[in-house]
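> A predicted structure for the sequence below; I have some questions about it.
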Amino acid sequence: MTPSIKNMPQKFTAFRIHQNINGDNKTITSGFEKINLDDLTEGEVVIKVAYSDINYKDALAATGKGRILRTYPLVGGIDLSGVVVTSSDSRFTQGDKVLVCGAQLSELYDGGYSEYARVKANSVVNLPKEISLRDAMALGTAGYTAAIAIQRMEDNGQKPEFGPILVTGATGGVGSFAINMLAELGYEVVAFTGKTEQKDYLTSLGASRLLNRHDVEMGTKPLESIQWGGAVDNVGGETLSWLTRTTNIWGNIASIGLAGGIKLDSTVMPFILRGVSLLGINSVEMPTSVRTKAWQRLATDLKPSKLDVISPTTIAFSDLPNAFDAYVQGSVTGRTVVAIDDTLA
């Protein structure tokens, strides 16, 4: 049955995050609640949610380990896929299969951990026919961000003949997708990680070899010997500084993460003498045209060949609260999809 306003229940289940203030003390609580449509933040499109996923950011928000939300309360979940119930925007009609990723869900707006969502039309992407609702969330923000990084690098002239691409934070979601996508495009890919026990996983994705980050002498010269044709960096800090000094002429570095710090200690020499480009990757503030192109490529030439290896697990909506701690502790390898209504698939 196609979802419609007529058969939408008055109350539905959502996983909501609250901030509790007692004097100077602020605590975060979260859990399942029954809410109605008017409880959700404003938006032009109402969606019956089929799937969401779990990102590190989701776990931080739900557990209060990180200050992710900028207003309270909000429904958690930065990603969702589902079927349009109603839309006041002519780009979408009842029954359309759609997805939303990287649009400040569970930050400024209610997110995907809900049986129904109401979202801004400009954040919605029509689901490419080559991607299922489940696979859209197996990709999620991680796959989408990796695609944006590769797209920007190639738009700026990146080519396999420049040399190997180093992917840092290789076992994370973005790193895993970047390795697989780049390898499928014909690049030699080197995985930069401290988790050398994950060698079999990383090589199965397409990494030609591993580089143990604990064994690397990064040097201090303004320019070091060229080692990389380019890089997808999920770490930042000292690692990103080193990459600027060791990337080949006209190579590109896609800067995505800052787990290693926000400071960049570099000089202009790599950019002037080698023409290295440092590309900032922001998957949230993204023009609709770029967002749509990335998902079209995720359905075609950037579609990961190892999607089931990277995102092997699907859990029930009811099991969601029990899954966050492992993400906060960093003990999870591979992504988790959350089935909210898999009958829509």
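Noted; the coordinates are in hand.
> From here on, just use CA atoms for contacts and neighbour counts.
OK.
> Tell me the helix or strand right after the helix or strand containing Ser30.
In this structure, Ser30 is located in strand 25-35 according to DSSP states H and E. Note on strand 25-35: by DSSP H and E, the next helix or strand toward the C-terminus is strand 45-54.
> elements contacting the next helix or strand after that following strand?
Heading C-terminal from strand 45-54, the first helix or strand you meet, by DSSP H and E, is helix 56-63. Other helices and strands packing on helix 56-63, by 3 or more Cα pairs under 8 Å, 6 or more residues apart in numbering; DSSP states H and E, are strand 25-35, helix 324-329.
> Isn't Ala254 up against Leu279?
Yes. Applying Cα atoms under 8 Å, one finds Ala254 in contact with Leu279, separated by 4.8 Å.
> And these two? Which one has more around it.
Counted by other Cα atoms under 10 Å, Ala254 and Leu279 do not tie: Ala254 has more neighbours, with 24 against 16.
> Next, that one: secondary structure please.
The local conformation at Ala254, judged by DSSP: H, G, I helix; E, B strand; the rest coil, is strand.
> Name all residues that make contact with it.
Taking Cα atoms under 8 Å, 6 or more residues apart in numbering as the definition of contact, the neighbours of Ala254 are Ala149, Ile150, Arg152, Met153, Ala231, Val232, Asp233, Leu278, Leu279, Gly280, Ile281.
> same thing but 7 Å
The neighbourhood of Ala254, defined by Cα atoms under 7 Å, 6 or more residues apart in numbering, consists of Ala149, Met153, Ala231, Val232, Asp233, Leu278, Leu279, Gly280, Ile281.
> which residue packs closest to the last one, ignoring adjacent ones?
For Ile281, the nearest residue in space outside its immediate sequence neighbours is Ile256; the separation is 5.3 Å by Cα to Cα, 6 or more residues apart in numbering.
> hold the first one in mind and look at this next one:
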Amino acid sequence: MGTFSAVQLLNSETGEVTVTELDESALPAGDVVVDVEYSDLNYKDGLTMAPGSALPRMLPLIPGIDFAGVVAESTHPRWTAGDRVVLNGFGIGTDRDGGLTQRTRVPGDWLLPVPRRFTTKDAAAIGTAGYTAALSVAAIRRLGITPESGPVLVTGASGGVGSVAINLLSALGYDAVASTRHVEAERESLRALGAVDVVAPTVPESNAGLEKARWAAAIDNVGSDVMTGLLGQLRYGGVVAVVGVAKGRKFTTTAMPFILRGATVVGIESVYAAAADRIAAWQLLDDALDLDRLESVTRTIGLADAAAASQQILAGEINGRLVVDVNR
């Protein structure tokens, strides 16, 4: 491949994005060259391409925090030409060129193999959102939450992380309860993903810090007063896996959920997660994810549509997962 197409962010102040042709000299540093087949769009990609974003660390920048494809060339001992690989995080798409491209080069230590039962398109549909969902489910399981512990609330349930979290929890036998602002409009689709119930966001009903205990655990994508509300509704020994702050970074609470109910809050960091945690998350996805349900909430677009679609994700106008076919 002499030249290849890629999305480029040219101006972070204005959010100017274009699709351009690049040559091999533009490839970033690394010891593995990958022919990318699919990327995807996450909330963070929308933030990166938004006008005035502070996330880009270089310009021009190829956005995209994920990719899946096939190794074209490698000097890394673990990878050979033809291997199917996936990459999530490690600063691609913000600190260095990312996955919205037909070809890239990366350090081989950042790559994982695509599980045999997944296509590269499946791996991109999972993406950072699904991998983060798996890290979250693994965290609540590690802290002792079992299906017998009680229902698990998933906030921002119709988004990328939320939809995969419900899929996984249901497949593992948990009673996953979906939380969304659009209960009636999204009830049927969220139940189809495996949710046993669909509820409006939990917001605090008092300043006491404790309310009626409902949830054995929660996976929170929203933050702000929704986080405050669900903390007060945790059962004894409950766990909240904090994934995102779509509504706001700040929340208020009291000590009561912690000293009277033994609540645990665990942060989920996916960008630089340890290799062992990444491997375990992808193994969990391989073991449990329902691919038919994933496909039902996945839409595919081309490189030319990626920038506009990323802003629709920010605006809350897109549910589920968006895969980018980089050759379309």
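Received it, and whenever you're ready, just let me know what you need. It should be emphasised that the depicted structure is a prediction, and the values quoted were computed from it without experimental measurement.
> Which residue, other than its chain neighbours, is closest to the spatially most central residue of the second structure?
Among the residues of the second structure, the one closest to the centroid is Ala129, at 1.3 Å (Cα atoms, centre = their mean). Nearest in space to Ala129 of the second structure, with sequence neighbours left out and distances taken as Cα to Cα, 6+ apart, is Val161 at 4.5 Å.
> Mind telling me what Val337 of the first structure corresponds to in the second structure?
Structural correspondence for Val337 of the first structure with respect to the second structure (TM-score structural alignment): Val323.
> buried residues in stretch 71-85 of the second structure?
Buried residues in stretch 71-85 of the second structure, counting neighbours by 16 or more other Cα atoms under 10 Å, are found at Val71, Ala72, Glu73, Ser74, Trp79, Asp83, Arg84, Val85.
> which residues of the stretch 1-150 of the second structure fall in helices?
With helices called from DSSP state H, counting those that start in this stretch, the stretch 1-150 of the second structure shows them at 43-49, 120-142.
> The longest one - contacts with which helices or strands?
Helices and strands touching helix 120-142 of the second structure, as assessed by 3 or more Cα pairs under 7 Å, 6 or more residues apart in numbering; DSSP states H and E, comprise strand 32-41, strand 66-74, strand 84-88, helix 160-171, strand 234-242, helix 275-288, strand 321-325.
> Just list the residues touching the equivalent of Val174 of the first structure over in the second structure, thanks.
With the correspondence set by TM-score structural alignment, Val174 of the first structure lines up against Val161 in the second structure. Contacts here follow Cα under 7 Å, 6+ apart; on that basis Val161 of the second structure touches Ala129, Gly130, Thr132, Ala133.
> Kindly report the same for Thr247 of the first structure.
Ile226, Gln227, Trp228, Gly229, Gly230, Val276.
> Please name the nearest non-neighbouring residue to the equivalent of it over in the second structure.
Matched across to the second structure, Thr247 of the first structure falls on Leu234, judged by TM-score structural alignment. Nearest-residue entry for Leu234 of the second structure: Trp215, 4.8 Å, with adjacent residues in sequence omitted and distances by Cα to Cα, 6+ apart.
> do you know how far the aligned partner of that neighbour in the first structure is from Tyr187 of the first structure?
When the two structures are superposed using TM-score structural alignment, Trp215 of the second structure falls opposite Trp228 in the first structure. Counting by Cα to Cα, to the nearest Å, the gap from Trp228 of the first structure to Tyr187 of the first structure is 11 Å.
> go on, Ile35 of the first structure?
The span separating Ile35 of the first structure from Tyr187 of the first structure equals 48 Å under the rule Cα to Cα.
> quick one: which of the two has more around it?
Tyr187 (22 against 18).
> wait, that one sits on Pro160?
Yes. Tyr187 of the first structure lies in contact with Pro160 (Cα atoms under 7 Å); the separation is 4.9 Å.
> measure Gly267 of the second structure to Ile140 of the second structure for me?
Here the distance between Gly267 of the second structure and Ile140 of the second structure works out to 11 Å (Cα to Cα).
> Let me fix that, I meant to ask about Pro115 of the second structure.
On the measure of Cα to Cα, Pro115 of the second structure and Ile140 of the second structure end up 23 Å apart.
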